[in-house]
Structures are given as C-alpha cells and as structure tokens.
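Novice: Using only what follows, build the 3D model:
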Amino acid sequence: MLKINKIHVCIQVLLLLVFGFSAQGICEQPSYTLKQLCQMANENAETIQIAREQTFIAEQDKNRARSVLIPAATLYGSYLNYKNDDAYTPDVNTLGAKLTHSFTLNGRELIAYKVSKHGIEKAKFSEQAIRSDYIFQVAQAYIQTLNLKRLVQVADAEVKRLGNYRDSVNEKLTVGSVTKTALYRAQAELSKAKTNKIVALNNVQRSKAGIVRLTGIPDDFSISPGGTKDIENFSITLEEIKSKALENRYEIKEAKKDVEIAKRNMAYEKGAYWPRLELEGGYREKDITYDTGIGTQGEYDTEELYIQAQLVFTLYDGGLRKAQVRQALAKQRQAELALANEEKAIILESKQSFLEFNTAKSTLINLADEVKSAQENFNAVQMQFKYGMADSIDIMDANTLLVDSQRRRSNARSSFYLSILKIIYTQGDILNYVVTAGRYPNGLFWPDLIL
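Specialist: Next up, the predicted model:
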C-alpha cells in the first residue's frame, strides 16, 4: 500500500512539472534582438517583397530579349474548299513547318539583350537600396523603443521617490512639523508622476505597434537589448564616411548602372538606321483535289523545301528614328545628371551624419555629469527636508531637475546610438552589420551598439 501511494505521489509531481513547464512555455513572451527583427522584416515586409518581384520582372525581361535571338519554329495547316471546284479553283489542304528569324545588321538585338542584363543588375541594386532603407527604419524603431522603455524606468523611479516623500510628509504632518498644504502638494506631484508613467507606458506600446507593422511579428513580444562594449571609443572621420558612402551606397551603384544602360540604349536606337535581314526556311505539303467535269475527282500532291531571305531597309519614317535617337540622348543626359545629384546628396548626408554624431557624443558626456549632480542635489535636499532645513518646494524643484536630466540623458543616449546607426547606413554598410551582424572596421561589433 505504501509503495502504491509513493507511485501515486510521483505521478502527481511529474504531471505538475510537465503542465507547469508547458504553461510557462505558452505564457512566455517571445523576445527579439535587433538582428532577429531585421531578419523578420526582410522576410515579411511587403515593401521588400515588391522590390524582389521587380528583380524577377527584370529577369523575365532578359528572357524576352534572349528569345528574339532564337529562331521561331512554327507548324501550320489550312484547308480551302470551294463550292464549285474545278481545275482553276481546286480544294487545297496545306500542312507545313517553318523556321523564321530576323535581325538588324548592326546587332541591335544583341544590344537589347545586354541592356536587359544590366537591367537585372540595376533592379538588384534598387532592391538592396530599398532593403537598406527599410532595415534602417526597423533599427531606428528598435532604438527608440529601448529609449522609451528607459523613460518608463525613469517615470517608475519618480513615482517611488515621490511616494516615499509623500509618506515622509504624512509622518511630519502627524507630529505637526509641516502644514497640510505640503501633503496636498506631495499627493498632487505623485499623481502627476503616475500620469507620466502611464503616458510613458503608452508610448512604449505605440512604438512596439510600429515594430509589429514593420516586421510582421505577433503583437505580444519583447525586445532584447545588447551590450555596449567600447562604444564610447567609437570614432570616425568625415572623409572616411564620404569615401565609403560613394563607394558602397546602392543608390550610387544604381545611378551608375542607369548611365551605362542609357549609353547602350543610344546604340540600340541608332540601330534603327541599319537594314533588317529576315530569313525563313521550311517544308510545305499540299493536297489538291478538284472536279474534272466528267464525274470524277482529280487530285495531286506537292511537297517542297524552301529558303527565303529578305533585306528590308526603311528609307523614310516621318522622323521617327531621329526623334527616338534624340530621346535616348536626353535620357542619357538625365541619367548623368541624376548620378551627379545622387553623389551630392550622399556627400551632404555624410556631413550631416558626422555632425550629428559629434553633437550627440559631446551632449551625452555633458549630461552624464548633469545627472550625477542632480542626483546628489536631490539627496542633499531630501536630507535637509528631513531635518527641517528645506520645504516641499525645494524637494519638488530637486525632483524636477533630476527627472529632466535623466530624461535628457536617455534621449541623448538614444540620439548617440542613432547617430552611429546613421553613419553605418550612410556608408552603405547597414545590411552587413545589422542583418548579418558583421564587424565594423574599427573592431566594434554592431549588436554591441544597443543598450
């Protein structure tokens, strides 16, 4: 009997463990790192999928251009029947097969095929540029959400601090050290702090909703921060940013490919001035029947193999070819101007990201001292209030100074990380260092940038 009870107890414990771990697994929120969020966005984002489809369309354009270089094979058949057939209007049953091909003597079709291959490269550059922009948005949303979570911690600390102050005022009120107005002020400030905490929590939920929209992940999730190894030592020069941006940015690569395509399109349009050679070869069989007029049917069959060549040269087209060549020349000028404009825009973006980085770094250093001083000031004023050397206004001023400095430091830290992120994006490296978690040239590991 004792042995049976022991077995029963063991089974109950086992069931509790199994169902306990199962419930924990069901209730646990999935947690995402920056790399995981970017990978989910890369898979689920409609914007990126549209860009992928554009690359696929470009690949099919290449197949279409290649099909022009291959002769077309055709099978055909026809039957011609007359009501009153005779030797002059016989019934004809025709079957045949033929190969047809035509090309311009300057190789215009080959030029179109090469243009289509460059079109695929351009579409891939465009896809990568769209991916970079989208992943940059995801990374920005990630950093901003972390900052908002830190602001919730600041608000929570303020609620606890003012709650303790309210309790202290209440104790002093019982012994007559302060007036009741001090308690009312403490309760009002505590309610205000609780309201600020609710607003901060709502801001986090709004930011997380933005991440859900960008990445397509479920609504119930949390984000995992990383470390900050050597981030304060991050340094870079303006020339390094500009040189890497002009070399790596997909927008520049796409614009250069546009110029190359425009030059080849010019050669393609000039090919319209060349003669066109049309070739045809095939086999044809005809079964011919007719009424001989004496009550019998006459019939005979013919078979033939043939080759036909035709040279076509357009003498006058009303100015069509001339207009097409001028359009191609204008599009080439447009592509060159677009490349120059893109280079100037990226140089400006490099300067702005460099200045933002320097400003954010200096601000963060100064705010660290400000928070430390504000914390020491609050502690001192709190001690003075304890011994009756400060009033509630002094406490509120010290608390406001501390909260404002903590919020500014949190925002400055977020701006600092965003400025580094902007530099990596400007240099065209964001896909390497966010999606694949590569290593930055100065040894800084990208996930280490995030708190």
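
Novice: Every contact and neighbour count from this point should use C-alpha atoms.
Specialist: Noted.

Novice: What strand or helix carries the nearest residue to residue 413 once chain neighbours are set aside?
Specialist: Spatially, and ignoring its direct neighbours in sequence, residue 413 is nearest to residue 364 (6.1 Å; CA to CA, 6 or more residues apart in numbering). Using DSSP states H and E, residue 364 maps to helix 320-386.

Novice: list the helices and strands that helix packs on?
Specialist: helix 238-248, helix 250-270, helix 392-426 (3 or more CA pairs under 8 Å, 6 or more residues apart in numbering; DSSP states H and E).

Novice: Throw those helices into CSV and include mean neighbour count and distance to residue 133, thanks.
Specialist: Converted to CSV, the helices and strands packed on helix 320-386 look like this (neighbours: other CA atoms under 10 Å; distance: least, CA to CA, whole Å):
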stretch, mean neighbour count, distance to residue 133
helix 238-248, 17, 14
helix 250-270, 21, 10
helix 392-426, 21, 8
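
Novice: out of those, nearest to residue 353?
Specialist: helix 392-426 (5.7 Å; CA to CA).

Novice: follow-up on the earlier one: among the helices and strands packed on helix 320-386, which comes closest to residue 54?
Specialist: helix 250-270 (13.9 Å).

Novice: Would you indicate which residues of the next helix or strand after the closest one are buried?
Specialist: As assigned by DSSP H and E, the chain's next helix or strand after helix 250-270 is strand 276-291. Residues 276, 280, 282, 284, 285, 286, 287, 288, 289, 290, 291 are the ones in strand 276-291 that count as buried (16 or more other CA atoms under 10 Å).

Novice: Sequence B follows; please return its structure for comparison with A:
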Amino acid sequence: MLRRLSLALAVAAAPTAMAWAEQAPLSTKTDLVTVYQEAAANNADLAAARADYKARSEVVPQARAGLLPNLSAGANLSDTRTQVDSPANTSSRSGMVYQANLSQPLFRADRWFQLQAAQAADEQAALELSATEQSLILQSAESYFAVLRAQDNLASTKAEEAAFKRQLDQANERFDVGLSDKTDVLEAQAGFDTARANRIIALRQVEDAFQALITLTNRDFNALEGIEHSLPILAPTPNDAKAWVDTAAAQNLNLQASNYAVEAAEETLRQRKSGHAPTLDAVASYQKGDNDSLGFSNNAASANRFSGDVEQRSIGLQLNIPLYSGGLTSSQVRESYQRLNQSEQLRESLRRQVVQNTRNLHRAVNTDVETVQARKQSIISNQSALEATEIGYQVGTRNIVDVLDAQRQLYSSVRNYNNARYDYILNNLRLKQAAGTLSPDDLAALEQYLKSDYNPDKDFLPPDLAKAAEAQLRGNPQY
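Specialist: Have a look, this model is predicted:
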C-alpha cells in the first residue's frame, strides 16, 4: 500500500514526551500586553533610567539657586588677650558676636545662562527617559515573539525528526524484504540522527528564550499565547518612505533629545562667555555683640562712646569686574565652542542614522509582506515535491537521498515561513519606533490575533496548507 509523507502525518507522529510541550492550563498563559506591563513594572534598566532622570532633573533647582537670595547666620565666641611690654600692660576682652548676612544677585549673566542650559538638559533627560520607555515596548515584543519563534522552530524540528524516523522505519522494512540495500538504511539513519540533534538544540533555544523573558520582566512564565496565522500581512500605512522619514525627523525621541543637547551646549557657551562680564549683588549684614567683642574699645575714645551691647547694620551694592583670571575664562570659552560643535555633529550623525533606519525598515516591512506569502507558497511546493519524490522512491525512480533532501527542504521552508512571520511583526514595531510613534496601543492591537489555546505542535503551520499541497500535487489551479 502506497504511503505518503505529509506534514499532517509528521505532526501527528511527533514525539510528545518532552516536559516543556505539556501545555499549561489556559489560565496560566500570558499575553503580550501582560508581559509588557510586567516589564514596565519590574525591568531593572528602566528603573535605573528613571532614577537617572530624577537625578539629572535636579540641575534645574541647583542652577536656579544661583539667582536666588543667599542668607546665612552665625555666631562667634572669642577670648582675646593683649600684652604690651610687661604683664602690667595686659588687657583682655571676650564675648559672643551674632551675625547674619544676605546677598541677592542683581546681575549675574553667567548664572542666568547656566539656568537656561540646565532647563535644556532637563528636557533632554526627559526625552531620553521616554525613549527608554518606548524601547521597552519593543524589547517586550522581541522577547515575547522570540519565545514563540523558538517554540515553532522546535515544533518543526520535532515533526522533521518524526518524518525521518518514519523514513528510517520504511528503509528498514524495505531492506528486510530485499527491496533496498543497506546504504538506504544508513542514509536514513544519518538523516534521523541529524534531525534528533537539531531537535535537542531547538529545545535549548526555547529555554534560552524563556530565560531572556524572565530577565526582562523578573517574572516566570509557564506558557505564552501564540499568534494566529490569520494575522493580516499588510504593507505599512502610509506606504511612502518619505512620509515615514518626515515623521521620524519630527517625532523620533532620541533625535528630539539631541536637539535639546545642542541647545544646552549653546547656553553653556553663553555662560562661559559671560565670565568676562561684571557682576552686581545687593548685600546686607547685621551684627550684634558687646563693645569689646565687636572691637569698638580699642582706644579710650571708643570705650567712652560705646559700652554694653552694640548692633551693627549695613546694606549696599557690590560690583565685581573681572580683569584677568590667568586665562581660565578664555579657555572655558574655547572648550564650550568645541562641545557645541561636538553636540551638533552627534545630532547630525543621529539624524542620518534615523533616516537610514526608517528607510531600511520601511523596505523591510514591504519585503516581509512578499516574503511571508512566498514562504507559505514554498511550503506548499516543497510538500508537493516531497510527496512526489516519495511516490518516485516507492516505484524505483528516485533514491533515498532524493527523499531525505526533499524532507530537509520542506522543513527548512517551514522554519523560513515562521521566521518571516515574526520578522514582519517586529519590523513593523521597529519602523514605528524609528518614527517615534510606537506605543503600548500597538501591542494591544496584536492582542486580537493571539490564540489562548495555541499549541506549537499543531499550530506552527497554517491549517490550510495540507489541503493546498494536495491540490497543487493534483494540478488544481485554484491554489
């Protein structure tokens, strides 16, 4: 009786004894949005970025403090003994002096520009934090679909192993009845051993993918909801590279942050230049102490005029005109010029990189659309070719090597198809990140295509492929 090898049979015969393949109850499966929420709540890198932003934002009140009043108070307790020529001419005085000083900057150009630079740096820090938060959306999706990709890859390698095992059994049967020689058995055994090794490696890749997800979220996951094959594979909207580049130029978060970095460098340059400018402060002081402590009794006339506690108040303006500081200010100006040039060049480099990434990702998504369809058709064609080769082997027109090669091509096309699906999903998200529009809503939009009862051993292929392959084998044009 003629036996055909199909994907459906291979999947049905795939080994199911591995512990990871035991599907957890539906209530324990995790969806994409939940993974992102766990990452947002527990990711160490994001927590560090938030702490960094809070620390960097303190530069604003620190810079503002230089323009606000400065008030200080203190007390001084002293005991002064004076001896002239002999102990008989010894005098002493002691007492407590209380004092308070107030200073209010009136004209401090350097501190004003320092405040402007600090505010620009604060905006830069806020945008960089937003970029980190946006990056976490993509990282969550990448880690999530890396698990699904690895699971589908393992499912295909299990099916491939089962197919090679069936081929090995068939070769042994044919050898036992004299229809083939030992070479066929050895070739089939080699194919089976290779498929088994690939399945072991694929199992480790699943475990590695789950570990990466745990690292991202600090949470354990038993199973994830899979993506349905009904997910629409569509070109980006709008399908215009220039429109995406224009959006990226206006909304890319890292590019916006670089604009504020340039602004901060410009304000810092102004601050350094203003080091040549005069400064003007209003100053006031108050002192209170006894006559001796304040030093009004140094001579007889003062001693007669002042006795007991004395209060002293003063208020005035203090002007400072910088003349020469050893070349420090000029050196700082030159340094700031170069820092400004550096920040402008870094911004230009980033702008070019953003344009390049946006254009590349736009092309990648359009390529993925065509690739997914081509890979799907490749599975159908390879399955039909395998079944035809199997028939040829049964009647003696093909050899075992032809069959094994056809099997390898089939399962290679399966893995290429699933890789193309996940590449399409992730490249779409990367394109939106490059354009600065990526948000948690994009993950929520994928939720409707997640399948809570997804089983990689059964669902790693579109359900209509077996029928399509059979139709192609028979030459039905509707497929």
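
Novice: Quick check: TM-score for this pair?
Specialist: The TM-score (TM-score structural alignment, normalised by the length of the first structure) is 0.80; 411 aligned residues with a CA RMSD of 3.2 Å.

Novice: wait, which of the helices and strands packed on helix 320-386 of the first structure is closest to residue 164 of the first structure?
Specialist: Of all those, helix 392-426 comes closest under CA to CA, at 11.9 Å.

Novice: what stretch of the second structure does the following helix or strand past the closest one fall on?
Specialist: Counting by DSSP H and E, the next helix or strand C-terminal to helix 392-426 of the first structure is helix 430. Aligned using TM-score structural alignment, helix 430 of the first structure spans residues 438 in the second structure.

Novice: can you list contacts of the matching stretch?
Specialist: With contact meaning CA atoms under 8 Å, 6 or more residues apart in numbering, stretch 438 of the second structure is reached by 134, 137, 429, 432.

Novice: doesn't residue 138 make contact with the third one?
Specialist: Yes: with contact taken as CA atoms under 8 Å, residue 429 of the second structure and residue 138 are classed as touching, separated by 6.7 Å.

Novice: And residue 360 of the second structure, what's its match in the first structure?
Specialist: In the first structure, residue 360 of the second structure lands on residue 352 (TM-score structural alignment).

Novice: With residue 52 of the second structure instead?
Specialist: In the first structure, the residue matched to residue 52 of the second structure (TM-score structural alignment) is residue 54.

Novice: give me every residue that touches its match.
Specialist: By CA under 8 Å, 6+ apart, residue 54 of the first structure lies in contact with 123, 127.

Novice: Helix or strand for it, just tell me which one.
Specialist: Residue 54 of the first structure belongs to helix 46-67 when elements are defined using DSSP H and E.

Novice: Which part of the second structure matches the helix or strand following that helix?
Specialist: Note on helix 46-67 of the first structure: by DSSP H and E, the next helix or strand toward the C-terminus is strand 72-80. Aligned by TM-score structural alignment, strand 72-80 of the first structure falls on residues 70-78 of the second structure.

Novice: Tell me the mean distance between the matching stretch and the first structure once they are aligned.
Specialist: Stretch 70-78 of the second structure: mean distance to aligned residues in the first structure after superposition is 1.6 Å, counting by mean CA distance after the TM-score superposition for the first structure.

Novice: ok, and what's touching that stretch?
Specialist: So stretch 70-78 of the second structure is contacted by 94, 95, 96, 97, 98, 99, 100, 101, 102, 103, 104, 293 (CA under 8 Å, 6+ apart).

Novice: hmm, which of these are the buried ones?
Specialist: Using 16+ other CA under 10 Å, the buried ones in the contacts of stretch 70-78 of the second structure are 96, 97, 98, 99, 101, 103, 104, 293.

Novice: taking these one by one, which sit in helices?
Specialist: In helices, defined here by DSSP state H, the members of these are residue 293.

Novice: Residue 388 of the second structure: which of the buried ones among the contacts of stretch 70-78 of the second structure is nearest?
Specialist: Closest to residue 388 of the second structure, out of all of those and judged by CA to CA, is residue 104, at 93.0 Å.

Novice: Next up, the contacts around the aligned residue in the first structure for the closest one.
Specialist: In the first structure, the residue equivalent to residue 104 of the second structure is residue 101, according to TM-score structural alignment. The contact partners of residue 101 of the first structure, taken as CA under 8 Å, 6+ apart, are 70, 71, 72, 278, 279, 280.

Novice: hmm, try it at 10 Å
Specialist: Residue 101 of the first structure makes contact with 68, 69, 70, 71, 72, 73, 277, 278, 279, 280, 281, 309 under the criterion CA atoms under 10 Å, 6 or more residues apart in numbering.
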